[in-house]
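# Below is the sequence, then the predicted model.
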Amino acid sequence: MYAIIATGGKQYKVSEGDVLKVEKLNVAEGDAVTFDQVIAVSDNGLKVGEDVANATVSATVVGEGKGKKVIVYKYKRKTGYHKKNGHRQPYTQVKIEKINA
């Protein structure tokens, strides 16, 4: 059984027991999170639309952190303009506990 959920502007295919990194949530470590934006649920066939209107996915927060550094380098030729910048995107790591279809 799996579900497709939307959070942080992205979509994730999740199953029970999965651990995944989602965009930063304002939740403390160890707390429960409920994802109510369920796009599809698959158990003995795929259900979408009004069939999953009341579906939710329950998860617990495992931890928080920052992703790998992405280097942003700006350069304009002939002018001596160079600018190097780095960015590390924060994330929240969650473990999927139950899919309520």
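Cool, got the structure.
# Please count neighbours and contacts with C-alpha atoms only from this point.
Will do.
# can you give me the helices for the protein?
Assigned helices in the chain: none (criterion: DSSP state H).
# What segments of this structure are strands?
2-7, 10-15, 19-23, 32-35, 38-42, 46-48, 56-66, 70-76, 81-87, 90-100 (DSSP state E).
# Please report how far the residue nearest in space to the middle of the chain lies from residue 80.
Most central in the chain under CA atoms, centre = their mean is residue 22, positioned 2.5 Å from the mean C-alpha point. The gap separating residue 22 from residue 80 is 39 Å, by CA to CA, to the nearest Å.
# same question, residue 60
50 Å.
# Which one of those two is surrounded by more residues?
Each of residue 60 and residue 80 has its neighbours counted (other CA atoms under 10 Å); residue 60 has more, 20 against 8.
# this is the other structure I want to compare:
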Amino acid sequence: MYAVIKTGGKQYVVEPGQVLKVEKLNLPEGSSVEFEALMVRDDNGVKVGEEAKGVKVKATVVRHGKGKKIIVFKYKAKKHYQRKYGHRQHFTELQINEIVS
């Protein structure tokens, strides 16, 4: 059984027991969170849209952190313009507990 959830402007395919990194959520570590399922696939088949309404995905916040640093380098040829800076994206790691119909 798996489901598709939406958080942080992105969609994720999740199944019970999976650990995944999503955009930072303002929740303390150890707290639980529920997501509305956009699509569900189980033994009975696939449910999408209105059929999947009411299906919840329960998850637990494992930890918060920062991703790997990426370097952003801006450059204009022959104009002596260079800018270099780094960025580390904040994330929340979730443990998917169950998909409840």
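Nice, I can see it. Since the structure is predicted, the reported quantities are computational estimates derived from the model, not experimental observations.
# quick one: TM-score?
The TM-score (TM-score structural alignment, normalised by the length of structure 1) is 0.96; 100 aligned residues with a CA RMSD of 0.7 Å.
# that older thread, so which of the strands of structure 1 is the most surrounded?
strand 38-42 (a mean of 21; mean count of other CA atoms under 10 Å).
# and it, what other elements does it pack with?
strand 2-7, strand 46-48 (3 or more CA pairs under 8 Å, 6 or more residues apart in numbering; DSSP states H and E).
# Any chance you could list what contacts that strand?
With CA atoms under 8 Å, 6 or more residues apart in numbering as the test, strand 38-42 of structure 1 has contacts from 1-6, 46-49, 52-53, 55-57, 101.
# between it and strand 56-66, how big is the angle?
120 degrees (axes from the mean of the first three to the mean of the last three CA atoms, to 10 degrees).
# List the contacts of the residue of structure 1 most remote from its centre.
No residue in structure 1 sits farther from the centre than residue 78, which is 42.0 Å out by CA atoms, centre = their mean. With contact set as CA under 8 Å, 6+ apart, residue 78 of structure 1 has no partners.
# follow-up on the earlier one: between the helices and strands packed on strand 38-42 of structure 1, which one is closest to residue 95 of structure 1.
Proximity to residue 95 of structure 1 (CA to CA) singles out strand 2-7 among those, at 13.5 Å.
# I'd like the distance between the closest residue to residue 33 of structure 2 other than its chain neighbours and residue 26 of structure 2.
In this structure, residue 33 of structure 2 finds its nearest non-sequential neighbour in residue 59, 5.3 Å apart by CA to CA, 6 or more residues apart in numbering. Residue 59 of structure 2 is 14 Å from residue 26 of structure 2, where distance means CA to CA.
# I am finished for the moment; much appreciated.
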